[in-house]
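Asker: Sharing a model prediction with you, sequence too.
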Amino acid sequence: MVMQHVEETVESAGGLRLYYQAWRPPQEPRAVVAIIHGIGEHSGRFRNLVNYLTARGHAVYALDLRGHGRSPGQRGHLLSWSEYREDVRAFLAKVSAREPGRPLFAYGHSMGGLITLDYVLRHPEGLSGTIISGPPFESVGVATPLLVLSARVLSLIWPVFALEVPLEPEALCRDPAVVSHYLKDPLVHRKASARWAVEAIEANVWVKDHAAELRLPLLLLHGEEDRINTAAGSRQFFESVSFPDKKLHLVPGGYHEPHNDPGYEQVLQQVEEFLLSHVPVRAPSWDTRSTA
């Protein structure tokens, strides 16, 4: 099966033209998944997910947020978290226009999980569900008192000041080839501005405080051995969600990127089962053999 691949832009707040790409099966898709990536990465780091889902008849769209990948803006910088909400709003509107009437799911990984939850808590309309992977509710070695104080001071006097993101590349995935590719990827960066850090801290607090207000079906994925964002944070958030249509899948021995870890097929099977359980009318006769 040959998937269709397109690369385009969408206009967001401030007139920024954000890059996104899409992969579609040759037939009409069963469901549509819109990916929001993590800090410092980009839309091209989800090929396992793309290959798996398109082989099973789903369309996948992925955005490069402002300051990331092929989109413009200072790397890892924004003035307000609301800019990310506008990025997601514009992106989902574009996807909906491209795929009218099809079940649409927002998929956020790591920081993208925080961005996605912040958005869907405010604007669940038009979505059939959300999939969140490795969200940063309890990050390791990031929100130390000294770093938080430094970020808050710098955010006021020098908001664009670039801070090094204390991320351990080897903790991303148990596959050394994935880690090596990440380190060599010219579209990856490990910087975030002081203003970004403060906005991320405040968004994190807000999302956790409003977990009980979630009104969308939720699949929450987390590697049990994630050393970047601990699984304990996801467990606590999941318990705070009162909406009954929710599922937590903890990956035994898994690191930060369940979609790239060895054995990712089992994780992606959970994703597709979640999609199909929330698609109103199933399309007929698809070949479900993996080409990933």
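Answerer: Ah, there it is. Numbering: from 1, shown residues only.
Asker: only C-alpha atoms for contact and neighbour calcs from this point on.
Answerer: Noted.
Asker: Quick check, central residue of this structure?
Answerer: Central residue of the chain (C-alpha atoms, centre = their mean): residue 108, 2.2 Å from the mean position.
Asker: I figured that one hits residue 115, correct?
Answerer: Yes: Residue 108 is within contact range of residue 115, at 7.3 Å (criterion: C-alpha atoms under 8 Å).
Asker: shared neighbours of these two, anything?
Answerer: When contacts are counted by C-alpha atoms under 8 Å, 6 or more residues apart in numbering, residue 108 and residue 115 have residue 36 as shared neighbours.
Asker: residues making contact with stretch 130-141?
Answerer: Residues from elsewhere that reach stretch 130-141, judged by C-alpha under 8 Å, 6+ apart: 105-114, 116-117, 166, 204, 208, 216-223, 226-234, 237, 256-258, 271.
Asker: just stretch 96-111 next, same as before
Answerer: 29-39, 113-117, 126-136, 229, 275, 279.
Asker: Stretch 240-253 too?
Answerer: So stretch 240-253 is in contact with 211-225, 231, 235, 238, 258, 267, going by C-alpha under 8 Å, 6+ apart.
Asker: Can you give me the end-to-end span of it?
Answerer: 24 Å (C-alpha to C-alpha, to the nearest Å).
Asker: How about stretch 176-191?
Answerer: End-to-end distance for stretch 176-191: 23 Å, by C-alpha to C-alpha.
Asker: next up, a second structure to put side by side with the first:
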Amino acid sequence: MTQASESFFSSHDGVSLFYRHIAATASHNEPKALILFHRGHEHSGRMMHVASELALDDCDIFAWDARSHGHSPGDRGDAPSFGSLVADVEAFIQHIHQQHHIAIENMVVIAQSVGAVVVATWLHDYAPHIRGAVLASPAFKVKLYVPLAKHGLKLMQTVRGNFFVQSYVKAHYLSHDEERIQSYDTDPLITRAISVRILLGLYEAANRAVNDAAAITTPIQLLISGSDWVVHHEPQHRFYNQLGSYIKERHVFKGFYHDTLGEKDRHLAIDAMRGFIQRLYQQPPQTVNLRSAHLHSASRQESDTLATPLSLFSPRRWYWQSQRAGIALGARWSEGLKLGQQTGFDSGSTLDYVYRNTPTGRNKMGVLIDQNYLNAIGWRGIRQRKIHLQILIQDACQRLHQENQAIHVLDVAAGHGRYVLDALNGDILPDSIRLRDYSDVNVQAGQTLIASRQLQHMAQFETANAYDRHAYQNLPTPPSLGIVSGLYELFPDNDLVMQSLQGFGDAIASGHYLIYTNQPWHPQLEMIARCLTSHKQGEAWVMRRRSQAEMDQLVAAAGFEKIRQLIDEDGIFTVSLARKK
């Protein structure tokens, strides 16, 4: 094994993070990579023994220092959010792909403890096409030992803001290996503190990854330490049992402490990893076909359950009925609730109201109710989605400009068109913008918005059906940037969505771009289904979530390849940029 080189890469927010790289010494037809993610409190140096002991010399080895750990910058044990750590993983993978010329499908990630939760969340939220992942003792649920500790930390965070918690874990609770124990106690780069926002963010992300593990289809090897003092076993097993992966295996190592890959008898775990990785590379990349998930999948079962009326004797029925009554009462004073009941809580009019984010009511109580309504987690995510749409619209315009291509925008379900028009604040402006919507109300409002901004010279708004493939043909100006936001999430049928995507495929030339959104997760699905109405003549708003892997497969079937993705901190809404192959 050659000596590791040391370097930095620029992450999603411009921060430079440290990593080590060991080049492969054995030749291979296609470059391959193993990417190592360390435990919480630690750094890449404490993972390099894994590279040596695996002895897979035909693979490049990469290992990072997570933000605020080791040689990477930041207040020790802190980050802007847990989501920023997940975005760091995506940036690291893209850096390896672009700078070291290794295909993402030829990468295997190995992650331990907190690092394993970060990676599991990344697999759920970004659906990367990696070859596989090894997760060792993922910290899905940390043993805090103090009753109601999590609730207490939330309360203290509300009062004090962000603060730091010192780790109670001693080295002799991590491993039986005396050398590892001593090195942990004397390593100056060990970070013993963790910020409360990262600790609580860890819990929230773990909940998403475990409860929705069916959305993860990456080949997974799960390594569990049998005598773990630090994390609970039950969520690890539940995660494994619910995985959507065709290829998965689980190993429980009796007597192992939490540092699975640093234990005294770690050769048992190393041997299992080596065999798993070699088997993955001996066969083509495995993909679970999700294009028929609308017919049979965990999300289909979930939506069917939400669409099923509750029993007259169910306490939940009476609970949700009381919630509906509260919404109806609040709509007497709150303009947002009133608009939602009139046009549907998923309508373009409602979304435009949420974008404007100005609490309005008939009186002070109505304004207060409206403020609470607009601050709901879903609406916060919608506004972040708008920001991400604008970022990727500007990104696509920049790419087209650099490629000396005209910028012709087509949005097929624009609502009032506000998020597209608000994106026109950069140095590079489109040559033309064609906005469409099925609703005459939205089209009229969008035309008014265009006129108010004096953009008639470049923008027009027309009525059209986004699901009519013929409506994408014979356009006066072929689009070089297609946009579809918030539409596919409202319709569960993948065959219907494919009509729209194939329309984009017909209209957009090779090398040009498509921006699309998705909703892989939502913590309030039952409340929405039981209490809110949709634009479909007052029907219940029952959603079928699409995993990011499912949505990306549909887009790929229409001839596009995802090249960039953004997601909000709660993991609810994604915005992706794809290029026509």
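Answerer: Nice, I can see it. Keep in mind that this is a model prediction, so the values were computed, not measured.
Asker: And the TM-score between them?
Answerer: For this chain pair, the superposition-based TM-score is 0.89 by TM-score structural alignment, normalised by the length of structure 1; 280 aligned residues with a C-alpha RMSD of 2.0 Å.
Asker: mind listing the helices in the stretch 301-450 of structure 2 by residue range?
Answerer: For the stretch 301-450 of structure 2, helices defined by DSSP state H, counting those that start in this stretch occupy the ranges 315-330, 335-343, 348-356, 364-374, 377-402, 418-422, 440-452.
Asker: The ones you listed: which one's closest to residue 179 of structure 2?
Answerer: Among the helices of the stretch 301-450 of structure 2, the nearest to residue 179 of structure 2 by C-alpha to C-alpha is helix 377-402 (46.9 Å).
Asker: now the closest one: how far from the chain's centre is it?
Answerer: Taking C-alpha atoms, centre = their mean, to the nearest Å, the mean C-alpha location of helix 377-402 of structure 2 is offset from the chain mean by 15 Å.
Asker: Likewise for stretch 392-410 of structure 2?
Answerer: On the basis of C-alpha atoms, centre = their mean, stretch 392-410 of structure 2 sits 25 Å off its chain's mean C-alpha point.
Asker: which residues in structure 1 does that stretch align to?
Answerer: Per the alignment by TM-score structural alignment, stretch 392-410 of structure 2 matches no residues in structure 1.
Asker: From one end of that stretch to the other, what's the distance?
Answerer: 14 Å.
Asker: mind listing what's buried in that stretch?
Answerer: Neighbour counts over stretch 392-410 of structure 2 (16 or more other C-alpha atoms under 10 Å) mark 392, 393, 394, 395, 396, 397, 398, 400, 407, 408, 409, 410 as buried.
Asker: Skipping its backbone neighbours, what lies nearest the fifth one in space?
Answerer: What that stands for is residue 396 of structure 2. In space, and not counting its chain neighbours, residue 396 of structure 2 is closest to residue 513: 6.9 Å by C-alpha to C-alpha, 6 or more residues apart in numbering.
Asker: Strands of the stretch 51-200 of structure 2, start to end?
Answerer: For the stretch 51-200 of structure 2, applying DSSP state E, counting those that start in this stretch gives strands covering 59-64, 107-112, 132-136, 164-166, 193-195.
Asker: Now do the residue of structure 1 most remote from its centre against residue 194 of structure 1, distance only.
Answerer: The centre of structure 1 is farthest from one residue, residue 157, which by C-alpha atoms, centre = their mean lies 30.4 Å away. From residue 157 of structure 1 over to residue 194 of structure 1 the distance is 10 Å, taken as C-alpha to C-alpha.
Asker: Could you do residue 21 of structure 1 as well?
Answerer: Applying C-alpha to C-alpha, the value for residue 21 of structure 1 to residue 194 of structure 1 is 29 Å.
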